[in-house]
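**Q** My questions concern the predicted model and sequence given below.
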Amino acid sequence: MKIKNRLSLYFTAVSSFVLLIVQVVICLTFNSFIKSDFYDHLMDRANVAAKLYLEADEISADSLNRVRESYIHSLPNEVIRLYDERNGASFIKDKNQFWTSPVIESVRKHKYLQFSEGQRQTVGIYYNDNQGNFVILVSAIDTQGNKRLNDLIGTMAILLLSVTALLFVMSRWFAQKTLEPIDKVITQMRRVRAGDLSLRVNEGNGKDEISALAHNFNQLLEHLENAFELQQTFVINASHELRTPITTMVGEIEIALNKPRTNSEYEQILRSVLNDSDRLNETISSLLELANVDMNYTQPAYKPVAIDELIWELNDYWTDKAGKGKFIVNILHLPDDQEKLQLLVNKSLLSIALNNIIGNAFKFSENKRVDCDLYADNKDIIVKITDHGVGIMPDELEKVFESFYRGTNVKGYRGNGIGLYITSKIIHLFNGTIAVDSIPGQTTTVTIKFSR
């Protein structure tokens, strides 16, 4: 069953149940009022019977006629009995006892009694007269009241059915309108294919659960797209970057074996093979790094990492590797709350990303000083890494994060063009941003920003 139909049924069932309870309360209240009113009528009949039968000798003929006129209209299935002190029926022609002695004694004991016998309602009073002490019991069936109650129940039943049908139609319409954005999201989701994960669904105004669903789905698509791109990059890099140096090395060795060479020629060939070996080693290291990133990217282990502590760990590493005074850390601002310095990330991946940037800074500046600025407040964490190297051409700033792309002014440097590509994927995985500013021949600054 679709959610919209389920919601409609749930809403209709709850509303109808509440309406049914209200109708039951109304019917019970109305029934109680009808019974109470009919008991009042029976009480009046009992008083009239007392005046008619017991006090007729104490009033004038005119008054007796008025009493009889008031008593002439009987109630439906009315029964009146007057019982003397011996519980015998008096004044009534048929002399039928009708009520048992325990009932009569109960009226005599309590002076007043009202009770129901099936549909019949009964009122009993104790009446003290100069002729003796009598018990008067009056009973009748409130056919008119029962008819009113049945009419009310019938009307309530028709109203309940009509309102239930109306509620279902209205709730179905509201549910369809409410869930319409989900239908749109589903339609957009169906367009996503494994071969093209660049599509994103519309997130709407970003204030309701549907927008949250669309946002999470877009994040999932982004992660999958990045993971597939990393896998494709690995395959392409492995097939291309490994084949080229190996082919070159094999060719050089075959040339060297074709005929005897002089020592200088062998030395030249060995140096060429050594260079190709270094290139192959660098390529294998990059592939291993890429494989590690790919493995951790799909299922990253997120843990709180203090960014300042990570920066100081990188400082120790690069000080040992590049030399003292080569990597300079500048703490520009830190928040008072140390928890504001923590990022929920995979420390290994984030270290790879920062090391790629720092490694490029030293490589393209020929081991000149590299500055690392850290700024953090209650909202943002910003890391800037600046080198004083060859820089990047203005029209190439947007391309440095593409896989296998290398700038026109760095052709003489070793590399395969996947370091910044991997770095951008990692930073985006942790919901950060990365940007590059450069003045060719002077400085290059990579800015990483994490917003809370």
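**A** Looks like it came in fine. Numbering: from 1, shown residues only.
**Q** For the rest of this, base every contact and every neighbour count on C-alpha atoms.
**A** OK.
**Q** which residues sit in contact with Arg279?
**A** Neighbour list for Arg279: Pro245, Arg414 [criterion: C-alpha atoms under 8 Å, 6 or more residues apart in numbering].
**Q** all strands of the stretch 351-452 of the chain, in order?
**A** 370-376, 380-387, 432-439, 443-451 (DSSP state E, counting those that start in this stretch).
**Q** Same check on the chain?
**A** Using DSSP state E, the strands assigned to the chain run over residues 79-83, 89-90, 112-117, 120-129, 132-141, 303-306, 327-333, 342-345, 370-376, 380-387, 432-439, 443-451.
**Q** I'd like these written out as CSV, with mean neighbour count added.
**A** Formatted as CSV, these follow (neighbours: other C-alpha atoms under 10 Å):
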stretch, mean neighbour count
strand 79-83, 21
strand 89-90, 20
strand 112-117, 15
strand 120-129, 20
strand 132-141, 22
strand 303-306, 15
strand 327-333, 16
strand 342-345, 16
strand 370-376, 20
strand 380-387, 22
strand 432-439, 17
strand 443-451, 18
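**Q** and Asp208, which of those strands is closest to it?
**A** For these, the distance to Asp208 is smallest for strand 443-451, at 21.7 Å, taking C-alpha to C-alpha.
**Q** try this one side by side with the last:
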Amino acid sequence: MRRSITARLVLMFAAVALATFALAGFVLHNVLARELERHQYEELDTTLKSLQFWIHAIGSPERWARVQARMDTLTPEDGSVRFWVLSDDPRFQYGKGLAEIDGLTREANGHTSAIVLPGQEKPFRTLSVHIDAFEQRPAVRLIVGRNTEPYARTRQAFLTALVALGSGAMLVVAFMGYWIARVGLRPLERLSAEAQALRPKTLSHRLRSEPLPVELSALAEAFNGALHRLEEAYGQLESFNADVAHELRTPLANLIGSTQVALSRQRSAGEFQEVLQANLEDLERLRSIINDMLFLARADRGEVATGLVLTPVAQEVRKTIEFFEFVLDETRAHVAIEGEVRTEARLESALFRRAMSNLLQNAIEHSKPGACITVTLREEAADTWITVSNPGAPIDDQHLQHLFDRFYRVDAARNDRGEHHGHGLGLAIVKAVASMHGGQVCASSAEGVNTFGFSVSRAA
């Protein structure tokens, strides 16, 4: 199940708003509770001190009646404030339920406590003080109590208001968050609409990044970069398909034409043998093209060299040159090795020799008879480079970067004899072999010398 960015943003806005209002409500509720408690204590303390002053000066039972009358006056009708006087002398006692009060209040002077009286849902918060004996009055304990129910109702009302306000505010924030998300994502919707309008024939089109926000501008630039690479790959694919069709068409046409001519009239066994021999050469060419294409397809899928063995690079180069002795004698060319490399690299010998053979074959085919071909070995950092140089016509820089592409040829620049050799996959295979060994390729043309090479990583 896919969730939209708008829904996620709305949920995040609502969650943040809920957390914020919950934290603020918790703090405000605790502040209110402390203030109400402080207010209760101040009221109790004020009343307690006032009565304490009166009782302190009362020393006879006759005058005690005046204290009782004052406490009666201070006691409201709803009984939210109550007074108790505890004494060993019954004449100097006051209040209802003195026995229960005496059992619940044994604290030091001024200590507050909460006691639950019979018939009351909420406890009474109390404050007491000990008053020493005076004349006929023995020592007494004065207790002042206030019902906490009004304060509890206030806290409950405040909490209800906070919950209602927080819920309403969260809904408002969620609604505003939805509106903000929709407005904020409009550039993304426009960007998506432009991307959906792209077709294979319109790959040259690029997304507009100027009117976009900074965050989406970077995304558009990255997408445009991907479009550029896709356009290049698509162009290479079209060119590759055309080249493949061209390369396969010639040998197939030769096969069909020679076979049709052979079958057009009666021929001897020798004549049929000559036709089959010519057809076999074309079939070998087709098989070579197909095998090379399959190898490059595996390399494109990221296949790496297996069966790597620690091998002296110079030794493999010499063995490959020895394999070309017959071809070198035929063309009167010779190969010189420069820059002896004594280090070893982890190589798959068959692949390495294949790449080396392609470079030598390329140099021989595009050199005049009797030319001197130079193989240079050098080490750079963790790589070993093998380059093959041959005298030849200069190659423009615009072609150098494409020479390792499949089926890419610069016939006028790379074939002095005007002959058509190979099928345009040799250097592409060199690049694939280098990549499978963690290396790279290079090409240069200067002062009548063309150089092609590849590297292998010694740590591959």
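**A** That came through, no problem. This one's a predicted model, so the numbers in the text were calculated from it and none came from an experiment.
**Q** Would you report the TM-score computed for these chains?
**A** For these two chains in superposition, a TM-score of 0.66 is obtained (TM-score structural alignment, normalised by the length of the first structure); 423 aligned residues with a C-alpha RMSD of 5.7 Å.
**Q** Can you lay out the strands of the stretch 351-452 of the first structure as CSV showing distance to Ala140 of the first structure?
**A** Output for those, formatted as CSV (distance: least, C-alpha to C-alpha, whole Å):
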stretch, distance to Ala140 of the first structure
strand 370-376, 90
strand 380-387, 86
strand 432-439, 87
strand 443-451, 84
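**Q** Which one of the ones you listed lies nearest to Val163 of the first structure?
**A** strand 443-451 (52.1 Å).
**Q** now the angle from the closest one to strand 370-376?
**A** Interaxial angle of strand 443-451 of the first structure relative to strand 370-376 (axes from the mean of the first three to the mean of the last three C-alpha atoms, to 10 degrees): 20 degrees.
**Q** so what does strand 443-451 of the first structure touch, helix or strand wise?
**A** In terms of contacts (3 or more C-alpha pairs under 8 Å, 6 or more residues apart in numbering; DSSP states H and E), strand 443-451 of the first structure is packed against strand 380-387, strand 432-439.
**Q** now those in JSON lines, with distance to Tyr83 of the first structure?
**A** As requested, these are exported to JSON lines (distance: least, C-alpha to C-alpha, whole Å):
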{"stretch": "strand 380-387", "distance to Tyr83 of the first structure": "98"}
{"stretch": "strand 432-439", "distance to Tyr83 of the first structure": "99"}
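**Q** Figure out which of the ones you listed is closest to Ala13 of the first structure.
**A** Across these, closest to Ala13 of the first structure is strand 432-439 (C-alpha to C-alpha), at 48.0 Å.
**Q** Return the mean post-superposition distance for the closest one against the second structure.
**A** Compared with the second structure after the fit, strand 432-439 of the first structure shows a mean deviation of 5.7 Å (mean C-alpha distance after the TM-score superposition for the first structure).
**Q** contact partners of that strand?
**A** Contacts of strand 432-439 of the first structure with the rest of the structure, by C-alpha under 8 Å, 6+ apart, involve 391-394, 397, 424, 427, 444-451.
**Q** if we go to 6 Å?
**A** Gly391, Ile392, Thr444, Thr445, Val446, Thr447, Ile448, Lys449, Phe450 (C-alpha atoms under 6 Å, 6 or more residues apart in numbering).
**Q** Dump the strands of the first structure to CSV, plus distance to Phe174 of the first structure.
**A** Shown next, in CSV, are these (distance: least, C-alpha to C-alpha, whole Å):
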stretch, distance to Phe174 of the first structure
strand 79-83, 59
strand 89-90, 70
strand 112-117, 49
strand 120-129, 50
strand 132-141, 49
strand 303-306, 43
strand 327-333, 52
strand 342-345, 40
strand 370-376, 47
strand 380-387, 42
strand 432-439, 39
strand 443-451, 38
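**Q** Out of these, which gets nearest to Asp316 of the first structure?
**A** Of the strands of the first structure, nearest to Asp316 of the first structure by C-alpha to C-alpha is strand 327-333, at 8.9 Å.
**Q** rewinding a little: please identify which of the strands of the stretch 351-452 of the first structure is closest to Ala46 of the first structure.
**A** Comparison of these against Ala46 of the first structure by C-alpha to C-alpha identifies strand 443-451 as nearest, at 88.3 Å.
**Q** what angle sits between that closest one and strand 380-387?
**A** 160 degrees.
**Q** before we move on, the earlier item: could you let me know which of the contacts of strand 432-439 of the first structure ends up closest to Arg148 of the first structure?
**A** Distances from Arg148 of the first structure to the contacts of strand 432-439 of the first structure, taken by C-alpha to C-alpha, are shortest for Phe450, at 74.3 Å.
**Q** Verify the stated contact: that closest one with Lys384.
**A** No: with contact defined as C-alpha atoms under 6 Å, Phe450 of the first structure does not reach Lys384; the gap is 11.9 Å.
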